[in-house]
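# sequence and predicted model, in that order:
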Amino acid sequence: MGVVVKLSGKRDSTASLAPLVALVEEDMSHVNRIILDRARSNVDLIPELARHLIDSGGKRLRPMLTLAAAKMCGYGGDGHIRLAASVEFMHTATLLHDDVVDESNLRRGKTTARLLWGNEASVLVGDYLLGQAFKMMVDVGSLGALRILSDARAIIAEGEVMQLITAKNTETTEDDYLAVIDAKTAALFSAAAEVGAVIAERPKSEAAALRSYGRNLGVAFQLVDDALDYSGESSTLGKSTGDDFREARSPFPWVLSYRRGNAEERAFWERTLKEGDIGENDLAEAVDLIARHNALADTMERARHYGAIARDALAIFPDGEIKSALLEAIEFSVDRPF
């Protein structure tokens, strides 16, 4: 049973991705067709495993950023469709790899691929999807877009290694953890938005603005995900509340709570997260310590800070329905229901 802590602070419950979804709906239908087509293989296991994760849902926020950014920048071709599909394949591959590294059992409310087909198959199919992503990038013929997305993939891999180093490490600081988020999550958000300007051959100032928008949106998005693990309902999360704790992962609220705790409280975190010795009532104790040190509310406050930076990054673009939808995506990401 999950332990739920409600967060304090003003929430914008009306924020939605619906305007963004509506604006890119036609393009997303093409993206989805490409995704299904590129997931095919004569090796039956590859499409079977890939479809398991692709069909499990997800907001597809990252490819929608590519499509919306390209539209806002006046792009008139169809290369943004392949780039958006590439972005989604990169994300899907990362999820497959993450579930193996994290030994996760649930993804988007479904049993993870690694439990159904094994770790080796999950990693190899993830590699296959990455290969397909880069083939699509090459097909587009934009060296700038290829460079941005290639750099992002390398940064994501660095972030995954950094996470291995910082996980269960009681010496992890707030700056250390934010560096992991920046690489592991924000890099793909950033690249997904930036390539929209690059493929439209817009000025460097617009590409930089979209890069900043995506990066700060990505940091905010991940911080909220971390808070959700200690405050959300399982039906909303697609996983059990407290999974990060039970699987001995170290999300941002834990980092704050540990740093602010006394010797006895730090000993608790060292036993549970560092040593993996987790008892029946330890999740409730973890939630209590996080609440005691205001770690959830402060995690959300930091998320709102990064959301504000993302909002300011779009200031150079003229007002319009696409810009408005991208701004609302920030509010939705930060103020998702718990």
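Yes, it's here.
# alpha carbons only for contacts and neighbour counts from here, please
Noted.
# the nearest residue to T111 once chain neighbours are set aside: how many residues sit nearby?
Spatial nearest neighbour of T111, chain neighbours left out: N105 (5.8 Å); criterion: CA to CA, 6 or more residues apart in numbering. For N105, the neighbour count with other CA atoms under 10 Å is 19.
# tell me the contacts of N105?
Under the criterion of CA atoms under 8 Å, 6 or more residues apart in numbering, the neighbours of N105 are D99, T111, T112, R114, L115.
# shouldn't the first one be in contact with T111?
Put plainly, it is D99. No. Shown here, D99 and T111 do not form a contact pair, counting by CA atoms under 8 Å, at 10.5 Å.
# neighbour count winner among the two?
Neighbours around D99 and T111, counted as other CA under 10 Å, are more numerous at D99. The numbers are 20 against 16.
# for the chain, what's the longest helix?
Longest helix of the chain, by residue count under DSSP state H: helix 204-231.
# buried sites along that one?
206-231 (16 or more other CA atoms under 10 Å).
# so the spatially closest residue to K110 that is not a sequence neighbour: helix, strand or coil?
Of all residues not flanking K110 in the chain, S56 sits nearest, at 7.0 Å (CA to CA, 6+ apart). Secondary structure of S56, reduced to three states by DSSP: H, G, I helix; E, B strand; the rest coil: coil.
# tell me the spacing between S56 and D335.
23 Å (CA to CA, to the nearest Å).
# out of these two, which sits in the more crowded spot?
D335 (21 against 13).
# so what's that one up against?
Residues in contact with D335, defined by CA under 8 Å, 6+ apart, are R11, D12, S13, A15.
# among those residues, who's most crowded?
A15 leads these on contacts (other CA under 10 Å) with 19 neighbours.
# measure that residue to S142 for me?
Distance, A15 to S142, using CA to CA: 34 Å.
# likewise L95?
26 Å.
# looking at the two, which one has more neighbours?
Neighbours per residue, other CA under 10 Å: of L95 and S142, the larger number sits with L95, 19 against 16.
# before we go on, here's another structure to hold up against the first:
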Amino acid sequence: MDGSDNAHHGPQDRLAEALAPDMAAVNAIIRARMASEHAPRIPEVTAHLIEAGGKRIRPMLVLAAAHICGYPARNPGGEDHQKLAATVEFIHTATLLHDDVVDESAQRRGRPTANLLWDNKSSVLVGDYLFARAFQLMVEPGSLRVLDILANASATIAEGEVLQLTAARDLATTEDTYIRVVRGKTAALFSAATESGAEIAGATPDQVRALYTYGDALGIAFQIADDLLDYGGTSAVIGKNTGDDFRERKLTLPLIKAVAKADAEEQAFWTRVIAKGDQHEGDLEIALSLMERHGALAAARADALTWAATARAALAPLPDHPLRAILGDLADFVVSRIA
């Protein structure tokens, strides 16, 4: 798929159109639960983030999974799928608030981050508030299994963040560790979204498993593509500058692959720029040429495409449904930026 003709009508847009009535209800739930009469700082900070025009892909995954598995038809007037969609968006927003503090970020989706506009304390505490709100919401459908899925995802996300801290700048970081970090950072919430949507719809164990696998593989493909774009995307596409990960000395997949094949001289270069952070003008260009020399970018791209194919294939056992086709296209779309 080429990005240009899909920019205005890609699978995300088609998903948003198909789920528009549901998403209006989800947004109403988010606004109502964001309110705080005692601490006006809370809605101020959350509104800044939630209205920043994120794609809302995670709540849409909950709704799509529930629809594919027959939830609204089986439960007319039921709101549980919408509550779970709002829960997932709250968990996501809470992690963004905490992430920006941890990463000392100044921008998110092209706008100043909350920690920059307010302060780190507000960002951390409002993130905590959103986590608490998420747990209140996820109890309401009354499903222990759904609670289990979302509570486990919350733990995996936190674990992934801590693992990323210890793996950062450590040249011994393996591809396995990278995937574990990515599962925490991105894939855990994608798979929790699709799995909980299937679960609330009373899907069969095979269907629940299929949707878990889809979310997991989609999240990993998405993150690898994002990491690749850092070494060749335009800032307009990714909302950050090319080479940010390099400057922040993050060990993403292209870098890990290049380091694994480095000779002694290259190893010394990686030690200087990543382990020690002693970076000079022109080092990014050298890093890119080393990645190119060892086929690291091409290999990372191949991995992303494999994960996207895994996501698409996982949908096979699900009922035939227009939304199933859109989820299949979404898997291709997340890697179309690097294909």
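All right, it came through fine. What you see is a predicted model; the values in this text were computed from it and never measured.
# what's the TM-score for these two chains?
After superposition, the two chains reach a TM-score (TM-score structural alignment, normalised by the length of structure 1) of 0.93; 329 aligned residues with a CA RMSD of 1.7 Å.
# so which residues of structure 2 form strands?
107-108, 111-112 (DSSP state E).
# which one, of the ones you listed, ends up nearest to V62 of structure 2?
Between V62 of structure 2 and those, the tightest spacing by CA to CA is seen for strand 107-108, at 23.7 Å.
# residue contacts, the closest residue to A134 of structure 2 other than its chain neighbours?
Excluding the flanking residues, the one nearest A134 of structure 2 by CA to CA, 6+ apart is T87, at 4.7 Å. Shown in contact with T87 of structure 2 (CA under 8 Å, 6+ apart): R133, A134, F135, L137, M138.
# what's the separation between G196 of structure 1 and E321 of structure 1?
Taking CA to CA, one finds G196 of structure 1 at 16 Å from E321 of structure 1.
# actually, I34 of structure 1.
I34 of structure 1 is 26 Å from E321 of structure 1, by CA to CA.
# who's more crowded, those two?
Using other CA under 10 Å, the more surrounded residue of I34 of structure 1 and E321 is I34, with 17 against 13.
# just give me the match in structure 2 for that one.
I34 of structure 1 maps onto I29 in structure 2, with residues paired by TM-score structural alignment.
# grab the nearest non-local neighbour of its match.
A86 (6.7 Å).
# for the alignment partner in structure 2 of N169 of structure 1, give its distance to G277 of structure 2.
Using TM-score structural alignment, the partner of N169 of structure 1 in structure 2 is D170. To G277 of structure 2, D170 of structure 2 is 11 Å away according to CA to CA.
# ok, now which ones touch the residue nearest to I29 of structure 2?
V26, N27, I29, I30, P59, A134, L137.
# can you redo these as TSV with distance to D332 of structure 2?
Output for those, formatted as TSV (distance: CA to CA, whole Å):
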residue	distance to D332 of structure 2
V26	26
N27	27
I29	31
I30	30
P59	19
A134	30
L137	32
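# among these, which one lies nearest to E161 of structure 2?
The closest of these to E161 of structure 2 turns out to be A134 (CA to CA; 18.9 Å).
# so what's the residue count around that closest one?
A134 of structure 2: 25 surrounding residues under other CA under 10 Å.
# P319 of structure 2 now?
Neighbour tally, P319 of structure 2, other CA under 10 Å: 12.
# and the gap between the nearest residue to it once chain neighbours are set aside and R74 of structure 2?
Of all residues not flanking P319 of structure 2 in the chain, I68 sits nearest, at 6.6 Å (CA to CA, 6+ apart). Going from I68 of structure 2 to R74 of structure 2 by CA to CA gives 11 Å.
# between the two, which is the more surrounded one?
Neighbour comparison, I68 of structure 2 and R74: the larger count goes to I68, with 21 against 12 (by other CA under 10 Å).
# what does that one correspond to in structure 1?
Residue pairing (TM-score structural alignment): I68 of structure 2 is matched to M72 of structure 1.
# surely its match meets A325?
No. If you go by CA under 8 Å, M72 of structure 1 and A325 don't touch, sitting 10.6 Å apart.
# show me the contacts for the equivalent of L297 of structure 2 over in structure 1.
Matched by TM-score structural alignment, L297 of structure 2 corresponds to L296 in structure 1. L296 of structure 1 makes contacts with L7, A227, Y230, P253, I290, as judged by CA under 8 Å, 6+ apart.
# do the same with A18 of structure 2
L323.
# how does it look with 6 Å?
Not one residue lies near A18 of structure 2 by CA atoms under 6 Å, 6 or more residues apart in numbering.
# need the counterpart of it in structure 1.
When structure 1 is aligned by TM-score structural alignment, the residue opposite A18 of structure 2 is L23.
# hmm, back to that, overlap between the contacts of D335 of structure 1 and structure 2?
Checked against structure 2 using both residues aligned by TM-score structural alignment, their matches' CA atoms under 8 Å, the contacts of D335 of structure 1 keep these contacts: R11, D12.
# reformat the contacts of D335 of structure 1 as TSV; add distance to I46 of structure 1.
Below are the contacts of D335 of structure 1 laid out as TSV (distance: CA to CA, whole Å):
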residue	distance to I46 of structure 1
R11	42
D12	41
S13	39
A15	37
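# closest one to R249 of structure 1 out of the contacts of D335 of structure 1, please.
Nearest to R249 of structure 1, judged by CA to CA, of the contacts of D335 of structure 1 is R11 at 27.1 Å.
# burial of V88 of structure 2, as a residue count?
V88 of structure 2 has 31 nearby residues by other CA under 10 Å.
# which part of structure 1 matches stretch 48-56 of structure 2?
Aligned by TM-score structural alignment, stretch 48-56 of structure 2 corresponds to residues 52-60 of structure 1.
# span of that stretch from start to end?
Stretch 52-60 of structure 1: ends 15 Å apart by CA to CA.
# what does A287 of structure 2 align to in structure 1?
Matched to structure 1 by TM-score structural alignment, A287 of structure 2 sits across from A286.
# next, count neighbours for its match.
That count, for A286 of structure 1 with other CA under 10 Å as the rule, works out to 21.
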